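>>> Could you work out the structure for the sequence below:
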Amino acid sequence: MAGCFPSLAALAGMQKLMLVDLNMGMKSSAALGAALPQMANLLELELWENSIDDNMVEVLVPGLAECKRLNLLDLVRNRIGDDGLDVLIQGLPTSIDTLVLKSNQITLAQHLALLRLKELDLSGNTLSSDGPRVIAASLTNPECRLEALHLDRCSIGDEGAAVLAESMRYNQRLTKLALQGNAITETGWDVFSSVLCDTTSINATHGSNHALQSLGYDYRSNVPRDVETLLDLNDGQDKNLVAATKILQTHRHLDMRPLFCGKLLLLPHVVAWLERFAESWLDLKLSSIYEFARAMPMEVVGGVVGEKRGKKRMHSSA
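Sure, this is the predicted structure:
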């Protein structure tokens, strides 16, 4: 195969290249790596089942780094481990948004910063017990760009699911976290419920995760109904509306006391919020306004009397 790869360099206009089940070695990898910089228009590269290991990744990456338009690299069913993943993360061009490493030998037994990609597929890799914590460290990093993370059949279990769920309290970018085939029970899924909608206070509910929309292709048959409902709710584009809906669904009474320090100056904002998000919740609207009136009766009366007097003066001056 090594003798065939140089001819690929002549195909400068090629946008997608698939090389499957070639049982590549170091010589073939070096030849492909040398040819890649000539493929200036390459957008997608699929190297399935080619026996590529960590050493071969090191040979390929310099060539891949020159593919400035490449946005997808698919390395399904090879022999890449943690060291190879680290080389890929460090050396791939910034144009790559999607990296597929299904069924390799990745364990995440060492710290790796999974920040720069938008989509990462590690399905079918047997992660170490520290693997979920390594992933969680990236998900909580404000520089993390991940929008989709596939961890199907990665031996995560309830404990790992809980670690990943907790990390989502600090992530408002990831929309898909695929976790099917990990022997996760209701105990593990339940952690997502409190992350998606923390009911301990109105502020906590407002600060819940409103980004995560899916736990995988077949998650509906595995997760509790309340988690499914919250994931569907997060699908809404208006995140202010998503947050407001969660607040109205879980807090039948809105405590206005924290707003009293602003006197009546905050009341118009409360009314505007209720008009926008709680149009059909008349009892909630009235009780919220009543709290202000009960807490500051003289300000309310003074405001009404002052308004009437003002109107009277305007009438007499006319």
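>>> hey, let's count contacts and neighbours off CA atoms from now on
Noted.
>>> What sits closest to residue 133 if chain neighbours are left out?
Among residues not flanking residue 133 along the chain, residue 163 sits closest, at 6.5 Å (C-alpha to C-alpha, 6 or more residues apart in numbering).
>>> could you say which helix or strand contains residue 291?
Assigned by DSSP states H and E, residue 291 belongs to helix 282-295.
>>> Who are the contact partners of the residue nearest to residue 133?
Residues near residue 163 by C-alpha atoms under 8 Å, 6 or more residues apart in numbering: 132, 133, 136.
>>> check which helix or strand covers the first one.
Okay, so that is residue 132. Using DSSP H and E, residue 132 falls in helix 131-139.
>>> ok, then the element right after that helix?
By DSSP H and E, the next helix or strand past helix 131-139 is strand 148-150.
>>> after that next one, next one along is what?
helix 157-167.
>>> Just want the angle from the helix holding residue 132 to helix 157-167.
Our comparison of helix 131-139 with helix 157-167, counting by axes from the mean of the first three to the mean of the last three C-alpha atoms, to 10 degrees, yields an angle of 10 degrees.
>>> Can you spell out which helices and strands pack onto helix 131-139?
helix 157-167 (3 or more C-alpha pairs under 8 Å, 6 or more residues apart in numbering; DSSP states H and E).
>>> Tell me the buried residues in the helix it packs on?
157, 158, 160, 161, 162, 163, 164, 165, 166, 167 (16 or more other C-alpha atoms under 10 Å).
>>> just curious, which of those is nearest to residue 99?
residue 164 (20.0 Å; C-alpha to C-alpha).
>>> Now for the nearest residue to the closest one once chain neighbours are set aside: which residues touch it?
Spatially, and ignoring its direct neighbours in sequence, residue 164 is nearest to residue 136 (5.6 Å; C-alpha to C-alpha, 6+ apart). Applying C-alpha under 8 Å, 6+ apart to residue 136 gives the contacts 163, 164, 167.
>>> how many neighbours does residue 143 have?
11 (other C-alpha atoms under 10 Å).
>>> run this one through as well so I can compare:
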Amino acid sequence: MNVLNLLPSEAPAAGANNKLPRAGNGQVGPFAASMTLDDPRVRRLDAMAENGVLQLNGSAIDEMAEPLAVLLASPHCTVTRICISTNREGDAGLACLSEGLRRNASVVDLEIRCPKLASTGLAALSAALKVNRTLVALNLEGNRIDAVGVGSLSEALKVNATLARLNLARNAIGARSMAALSEALKVNRALVALNLGENEISDDGMAALSAALKVNRTLATLDLRAICSSDMMSLSEALTVNDTLATLHLKRNAIGDHGAALLSAALKANKGLTTLDLDYCEIEDDGAASLSEALKVNRSLATLYLGNNNIRHDGMTRVAEALKVNRALSRLYVEDNRIDAAGMVALSEALMTNRALVTLDLGLCAIGSVALAPLWKALATNRTLATLNLAYNKLDDDSVVALSEALKANRTLVTLNLAMNGIEDEGAAALAEALKVNSTLVALDLGANAIGDHGAAALSQALQVNSTLATLSLKSNRIGSVGGILLSEALQANAALASLHLFGNELDDAALVALLETLKVNRRLENLDIAYNKIRLIDEDAVLNALTVNRTLDRFDLRQDHRFDDSPLGRSIRQILLENTKVRSALPDAGLSLELASGLAYPRQVMHAITQELAFLPPGRREEGRATIRALQAAIQPPGKNN
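Here you go, the predicted model:
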């Protein structure tokens, strides 16, 4: 824990005052400023801070506000982020906290979640924002802030010159509040990100906001998801002249085809927008056609979300036509639409010539194996696509065999998601053959299929020769004891795989034993998930021994029921993984500090692991390893005592 030093390095001079300065009535807000930095409540907050972050979840603002205000007012405060979450009244406490923020010079990020926060508390915070010069991010999501509170905050934004990110999502912001906030945006020159999602801004509020966007020249990210507005006319007019807004989220607004057409007209002139989120916007083929016309001429949009709409083959065909000429769009998300064979033919043809698209999400489209056939040919020739999501598209083994042939030729695909399809052992075997020759794929998701031991055996053989795959998900398949043992053997030879997910299979006790033995020799795996299998008898000593010998594992999920995390073994696993992480992070430096080493619960086991690691370190770093061992020895045996 990084304990903050609130006291000066030298004793204060006689008569020095280290109290929070008092107001004229002898109070700071509603509290008497009677405590000093030595007060136990202030020191308790000091000790709670870790790496500059102070979390006060579940605490009542009124109860801890005065010591927190004293802490913040100290010139020796090094807290940089504060997170407060409470369900109790907090206006009086927030007033006191705000006094501390007036004088604070360290906090850059403040999060307050208090559903009972009223306008008086926000007025105090707003007053602090007018003079504070360090706060960069303010999160007030879910506080039911009303029009009066937003009015106070808006006045502060007119003069504040440092706040760059403001989150007001899930409050009670309506048209009246939006009018006040919009006036502030017209003159504010600091705010670059504003989240207004899940408020009831309505069409009138959208009109006011759009008027502000016409003159604002700093806001770069605007989140308007689910704001109960379908008025795209005023927003489109603003986007025609605004070239500073780069990211716009309109998810879950019922803009429909008409709204998409209005936005498309703006995109033809806009030169600044790079990300547009239109998920769940009730867009159909006509709306997609309008957007495709904009894509033919737009030169800035790089990311477009069109997921969970009702785009069918006509709309997809028009989008594909735009991709043939567009040179800017690099990420396209069209998941959960109704794309059919005709749409896939058009899209596949576009991919054979397109040189910009890097990410394509076709997940949850239920396209089918036959309709996807043209895509495999495109993958064999495409030279830019790096991420492809085909989850839940009714792929069968025959289709996966064809895909695997394309993967043997493909030299760009890095991430492939084939989860939730009908892939069985034959399909897994075909993919395994592709993995033996493919040298670019880094992440492969085969979760929620029907792969058994034979498929796992084929993948195990591939892992023994593949040198690039870093993440493999086989969650929720049918892999049993034999498959688990074979995968374990493959991991003893594989030097690339860092993450293996076997959650929800049929691994048994024998498979666990094999995996634990593998952990003792594997030097690459960082994440192993074998939760909720058919493991019945767990040798606790074997588990702990394997984890202390292993030097790379950060996450190990062995849960077989909901009670495991709170069991002695569950707690011991978390402790060892944390300590191994500390040791690895300290090794590149000048060894472990004595303070860190003395805090380890298993110093002998960790020292043994580091001793083994010395043989694999370059000569120049071996002394660092020896320093680590000396620190661990000091932790085991007090200095000055002979062995």
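>>> TM-score for this pair?
Overlay of the two chains. TM-score (TM-score structural alignment, normalised by the length of structure 1): 0.70; 260 aligned residues with a C-alpha RMSD of 3.3 Å.
>>> can you put the buried residues of helix 157-167 of structure 1 in TSV and add distance to residue 50 of structure 1?
Formatted as TSV, the buried residues of helix 157-167 of structure 1 follow (distance: C-alpha to C-alpha, whole Å):
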residue	distance to residue 50 of structure 1
157	30
158	34
160	31
161	32
162	35
163	34
164	32
165	35
166	37
167	35
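>>> quick revisit: what span of structure 2 lines up against the helix holding residue 132 of structure 1?
Across structure 2, the stretch matching helix 131-139 of structure 1 (TM-score structural alignment) is residues 483-491.
>>> can you give me the helices for the stretch 51-200 of structure 2?
61-73, 91-103, 119-131, 147-157, 175-187 (DSSP state H, counting those that start in this stretch).
>>> Need those helices in CSV (columns: mean neighbour count).
Output for the helices of the stretch 51-200 of structure 2, formatted as CSV (neighbours: other C-alpha atoms under 10 Å):
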stretch, mean neighbour count
helix 61-73, 24
helix 91-103, 25
helix 119-131, 21
helix 147-157, 22
helix 175-187, 21
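>>> Including distance to residue 580 of structure 2, could the ones you listed go into JSON lines?
Shown next, in JSON lines, are the helices of the stretch 51-200 of structure 2 (distance: least, C-alpha to C-alpha, whole Å):
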{"stretch": "helix 61-73", "distance to residue 580 of structure 2": "33"}
{"stretch": "helix 91-103", "distance to residue 580 of structure 2": "38"}
{"stretch": "helix 119-131", "distance to residue 580 of structure 2": "42"}
{"stretch": "helix 147-157", "distance to residue 580 of structure 2": "46"}
{"stretch": "helix 175-187", "distance to residue 580 of structure 2": "48"}
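>>> who wins for proximity to residue 569 of structure 2 among those helices?
Closest among the helices of the stretch 51-200 of structure 2, using C-alpha to C-alpha: helix 61-73, at 35.6 Å.
>>> what range in structure 1 matches the closest one?
Going by TM-score structural alignment: helix 61-73 of structure 2 matches no residues.
>>> what do you get for stretch 131-138 of structure 2?
By TM-score structural alignment, stretch 131-138 of structure 2 lines up with nothing in structure 1.
>>> Could you do stretch 412-421 of structure 2 as well?
Going by TM-score structural alignment: stretch 412-421 of structure 2 matches residues 69-78.
>>> Need the residues that contact the matching stretch.
40-53, 93, 95-105.
>>> just to revisit the earlier point, which one of the helices of the stretch 51-200 of structure 2 lies closest to residue 609 of structure 2?
So among these, helix 61-73 is nearest, using C-alpha to C-alpha, at 41.3 Å.
>>> Does anything pack onto the closest one? Which helices or strands?
helix 40-48, helix 91-103.
>>> Let me have the ones you listed in JSON lines, extended by distance to residue 182 of structure 2.
Formatted as JSON lines, the helices and strands packed on helix 61-73 of structure 2 follow (distance: least, C-alpha to C-alpha, whole Å):
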{"stretch": "helix 40-48", "distance to residue 182 of structure 2": "38"}
{"stretch": "helix 91-103", "distance to residue 182 of structure 2": "24"}
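>>> Could you say which one of those comes nearest to residue 292 of structure 2?
Nearest of the helices and strands packed on helix 61-73 of structure 2 (C-alpha to C-alpha): helix 91-103, 49.1 Å.
>>> quick one: that closest one aligns where in structure 1?
Using TM-score structural alignment, helix 91-103 of structure 2 finds no match anywhere in structure 1.
>>> In this model residue 492 seems to touch residue 521 of structure 2, though I could be wrong.
Yes - contact status for residue 521 of structure 2 versus residue 492: in contact at 6.5 Å, counting by C-alpha atoms under 8 Å.
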